[in-house]
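Chemist: pasted the sequence and its predicted model underneath.
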Amino acid sequence: MTDIDKIAKANDLLRQTFLTGKVVMTAGVHSLPDDTREEIITKVRGFGAFTEDNDPYGEHDFGAFDQDGVGKVFWKIDYYDPTLTKGSEDPADPKQTRRVLTILLAEEY
């Protein structure tokens, strides 16, 4: 398994289960009605529309979709060291990496 495969697999696990990392939502997402927020979470977990345009490195670390009544929603996975104070030196190594999944409205970007 290549490092890219390891990274994509770890990112998919976090995105699909919300386990193995930290998940945060911006104030805009958090302020949405509960049912809308739940629809967004479901779409993030089920996201599979990876293409060369939105996933050029094959890491499955970003996605975007339209949400009725809200507009464009983004999600992004970033790689930090275990203390969350700087970037990970090796995102393929789970011992050196803490993943953070952020869900945000495009207008907040």
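Modeler: Thanks, I have the structure now.

Chemist: going by C-alpha atoms from here, please, whenever you check contacts or count neighbours.
Modeler: OK.

Chemist: only the buried residues of the helix or strand harbouring Thr42, if you could.
Modeler: Assigned by DSSP states H and E, Thr42 belongs to helix 34-46. In terms of neighbour count (16 or more other C-alpha atoms under 10 Å), helix 34-46 has its buried residues at Thr36, Arg37, Ile40, Ile41, Lys43, Val44, Arg45.

Chemist: included below, for side-by-side comparison, is a second structure:
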Amino acid sequence: MTVADICRPVSVRDLNDAFRRSFAGGKVMLTVGVAALPEADRDRLLSLVRSYASFDPGNDPHGEHDFGAIKHGGERFFWKIDCYDTDLLHASPDPTDPAVTCRVLTVMRADEY
């Protein structure tokens, strides 16, 4: 294992956290079920995504902070960050390089997964 291998998850984690907290520097996608929520519920759900901090080895085995599960209004929701190339056609060649990466955060109802 190289120093780059050890440091990479921290860089990806930091970039994912910054994007998730701000929704800046990427795209946020809502599934049909989330988009159909009343505006106040949708806003609260997105606020919970932004403030999510319940990472542990069970839900974040690679330490990249790219997935979370949230309960809101008696329902379970997931959010997921994927790193694509800037054309959104393939995986990013280097998720630690914002110049070649577009982060996409998808928020979905658990039953839409």
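Modeler: That came in fine, so what should we check first? All values derive from a computational prediction rather than experimental measurement.

Chemist: ok, average deviation of the helix holding Thr42 of the first structure from the second structure?
Modeler: Between helix 34-46 of the first structure and the corresponding residues of the second structure, superposition yields a mean separation of 0.5 Å, by mean C-alpha distance after the TM-score superposition for the first structure.

Chemist: summarise which helices and strands that helix is packed against.
Modeler: helix 3-17 (3 or more C-alpha pairs under 8 Å, 6 or more residues apart in numbering; DSSP states H and E).

Chemist: Provide the aligned range in the second structure for the helix it packs on.
Modeler: Using TM-score structural alignment, helix 3-17 of the first structure corresponds to residues 8-22 of the second structure.

Chemist: so the helix holding Thr42 of the first structure matches what in the second structure?
Modeler: Mapped onto the second structure using TM-score structural alignment, helix 34-46 of the first structure covers residues 39-51.

Chemist: got the contact list for Arg45 of the first structure?
Modeler: Each residue near Arg45 of the first structure by C-alpha atoms under 8 Å, 6 or more residues apart in numbering is listed here: Arg15, Gln16, Thr17.

Chemist: Ala27 of the first structure: which of those residues is nearest?
Modeler: Nearest to Ala27 of the first structure, judged by C-alpha to C-alpha, of the contacts of Arg45 of the first structure is Arg15 at 19.4 Å.

Chemist: can you pull the contacts of that closest one?
Modeler: Arg15 of the first structure makes contacts with Val44, Arg45, Leu101, as judged by C-alpha under 8 Å, 6+ apart.

Chemist: can I get those residues in TSV including distance to Glu59 of the first structure?
Modeler: Below are these laid out as TSV (distance: C-alpha to C-alpha, whole Å):
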residue	distance to Glu59 of the first structure
Val44	15
Arg45	15
Leu101	13
